[in-house]
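Trainee: after the sequence you'll find the predicted model.
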Amino acid sequence: MKTTLAIVDDHELMAKALSGLIQKYEDYDVMYEVTNGRELLNRIKLKMIPEIVLLDISMPEMDGFETALWLKNNHPEVRVLALSMNDKEESIVGMLRNGARGYLLKGCKPFELKQALDAIVQKGYYYTEFVTGQLIKNLNPEQNSSPAASLGLNDREMEFIKWACSELTYQEIADKMCVSPRTVDGYREAVFQKMGVKSRVGMVIVAIRLKLVDM
């Protein structure tokens, strides 16, 4: 049986192109295309519930953040794959916190979209190979030791992680922690090294999986 999808994107030409591409995939079927989150909600309330939602972020009426969070709270069985032109870390972090199972840029290759869809169906999530590798390595902290302790994270680094898992910029994090941006840079470098990640997104994924932060 084919996996059903809905495409939510206010650029109708993009939505049509995506739909045409996905319909060529043997294992997938596009149920419908809508231009914003509100329209998606209306379809879902009519019991037109897809298994995967391909979700843009910047849309009128109800954007991707709101839509992903609504799905997380009301239909957690629906898996969200974010697809956006926005490559800012804050946006990626925000979508992951709101329940997205993966994040793709619209400039990706067609095979990457197929790869992402397959991964979400088979594993439940899609991240880059590097981030996935780091995530798996950090899933099994030492027995009888908290994840923070096993990673060697101190209190200030844990505070930094908490703020970094929000949509705040690094400058805003420095203000919250009452330190200089240079000090925050030091926290970031130390945390990345201890977690074995190279990006804020990788850090957030590991923090969520190890329950270092409350969702």
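Mentor: Perfect, I can see it now. Numbering: from 1, shown residues only.

Trainee: use CA for all of it now, contacts and neighbours both
Mentor: Will do.

Trainee: all strands of this protein, in order?
Mentor: 3-8, 28-34, 52-55, 79-84, 102-105 (DSSP state E).

Trainee: thought G102 was touching G124, still the case?
Mentor: No: between G124 and G102 there is no contact, the gap being 9.1 Å when judged by CA atoms under 8 Å.

Trainee: can I get the strands of the chain in a markdown table with mean neighbour count and distance to V191?
Mentor: As requested, those are exported to a markdown table (neighbours: other CA atoms under 10 Å; distance: least, CA to CA, whole Å):
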| stretch | mean neighbour count | distance to V191 |
| --- | --- | --- |
| strand 3-8 | 23 | 35 |
| strand 28-34 | 18 | 39 |
| strand 52-55 | 24 | 31 |
| strand 79-84 | 25 | 26 |
| strand 102-105 | 22 | 23 |
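
Trainee: now render those strands as TSV, adding distance to V93.
Mentor: Below are the strands of the chain laid out as TSV (distance: least, CA to CA, whole Å):
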stretch	distance to V93
strand 3-8	20
strand 28-34	24
strand 52-55	15
strand 79-84	11
strand 102-105	10
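
Trainee: who wins for proximity to W163 among those strands?
Mentor: With CA to CA, the closest approach to W163 among the strands of the chain belongs to strand 102-105: 20.9 Å.

Trainee: use this one as the comparison:
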Amino acid sequence: MKAVASKRIQLLIADDHRVLLDGLVSLLRTEPNFEIAATAENGEQVIDWLNKTEVDVCLIDISMPRPDGMELTRWIQQHKPQIKILILTTHDEEEIIAEMVQAGIAGYLLKSCTRHELVEGINRVMSGQFFFSEAVSNRIIDSYKEQKKETAEEPVTFTEREKEIVQLLAKEYTNEKIAQTLHISYRTVETHRKNMMLKTKARNLAGLLRFASNQGLIRL
């Protein structure tokens, strides 16, 4: 009985840097179970190819023109949800990684990844798994540790005088009026406000009042 050959993974590779795009094609073409179905240098070309070509996995950059990787991911999720999306980018910011995961990607690689990681990533997402390169995984873990550390820090508390001042700020009192009301100097009011901003890491008055509201000190 003749063995049936396994289907090769159909790849669409998109990057707006031609040299990198050509390099990826040359690299992945040597893999026996991969077939390069199409290449593209912008989002419009990707959409055009996907409307006329069978593709299993899209390997795309985030920083691409017309549309970018984020918008393109959303389009694929809406119109071609069966296609697996694997990001290959220089962006290692945890906010961007989280946004791309929410948009529907199956994997995230940095352009500093190894050939092994790239090949493994394609195979893993094709099999229905999520895949993050080691650098991305480390970035996510570091971010989680930092958030956990911040959560474990001593809670922010206001002095009685600071509570009085923030309550008057919520009533839209000026520094001058607060000083008159509490019988303290204008400079003292400024000092207390600055201390509260530092404690809460608020960037402006709105942030300070929002923190005070969350703590039950005022009503907005």
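Mentor: That came through, no problem. Quantities reported herein were computed from a predicted structural model and do not represent experimental measurements.

Trainee: burial check on the equivalent of L71 of the first structure over in the second structure, number of neighbours?
Mentor: Counting by TM-score structural alignment, L71 of the first structure corresponds to I76 in the second structure. I76 of the second structure has 21 neighbours, counted by other CA atoms under 10 Å.

Trainee: my guess is I76 of the second structure contacts I83. True?
Mentor: Yes: between I76 of the second structure and I83 there is a contact under CA under 8 Å: 7.3 Å.

Trainee: where's the equivalent of Q23 of the first structure over in the second structure relative to R124 of the second structure, distance?
Mentor: Aligned counterpart of Q23 of the first structure in the second structure: R29 (TM-score structural alignment). R29 of the second structure sits 18 Å away from R124 of the second structure, taking CA to CA, to the nearest Å as the criterion.

Trainee: then Y144 of the second structure?
Mentor: 24 Å.

Trainee: neighbour count: the two, which is higher?
Mentor: When Y144 of the second structure and R124 are compared for neighbours, R124 comes out ahead with 16 against 13, by other CA under 10 Å.

Trainee: show me what the more buried one lines up with in the first structure.
Mentor: In the first structure, R124 of the second structure lands on A119 (TM-score structural alignment).

Trainee: and the gap between the spatially most central residue of the second structure and T90 of the second structure?
Mentor: In the second structure, the residue lying closest to the centroid (CA atoms, centre = their mean) is I96, at 1.9 Å. Separation of I96 of the second structure from T90 of the second structure (CA to CA): 11 Å.

Trainee: likewise I76 of the second structure?
Mentor: Relative to T90 of the second structure, and taking CA to CA, I76 of the second structure is found at 21 Å.

Trainee: same check on T39 of the second structure?
Mentor: From T39 of the second structure to T90 of the second structure the distance is 19 Å (CA to CA).

Trainee: ditto for L182 of the second structure
Mentor: From L182 of the second structure to T90 of the second structure the distance is 54 Å (CA to CA).

Trainee: so who does the equivalent of L13 of the first structure over in the second structure touch?
Mentor: With TM-score structural alignment as the criterion, L13 of the first structure lines up with V19 in the second structure. Contacts for V19 of the second structure (CA atoms under 8 Å, 6 or more residues apart in numbering) come out as none.

Trainee: then the one 5 residues further on?
Mentor: Applying CA under 8 Å, 6+ apart, one finds that L24 of the second structure lies in contact with I13.

Trainee: same question, the one 5 residues further on
Mentor: Contacts here follow CA under 8 Å, 6+ apart; on that basis R29 of the second structure touches E35, I36.

Trainee: hey, which helix is longest across the second structure?
Mentor: helix 134-152 (DSSP state H).
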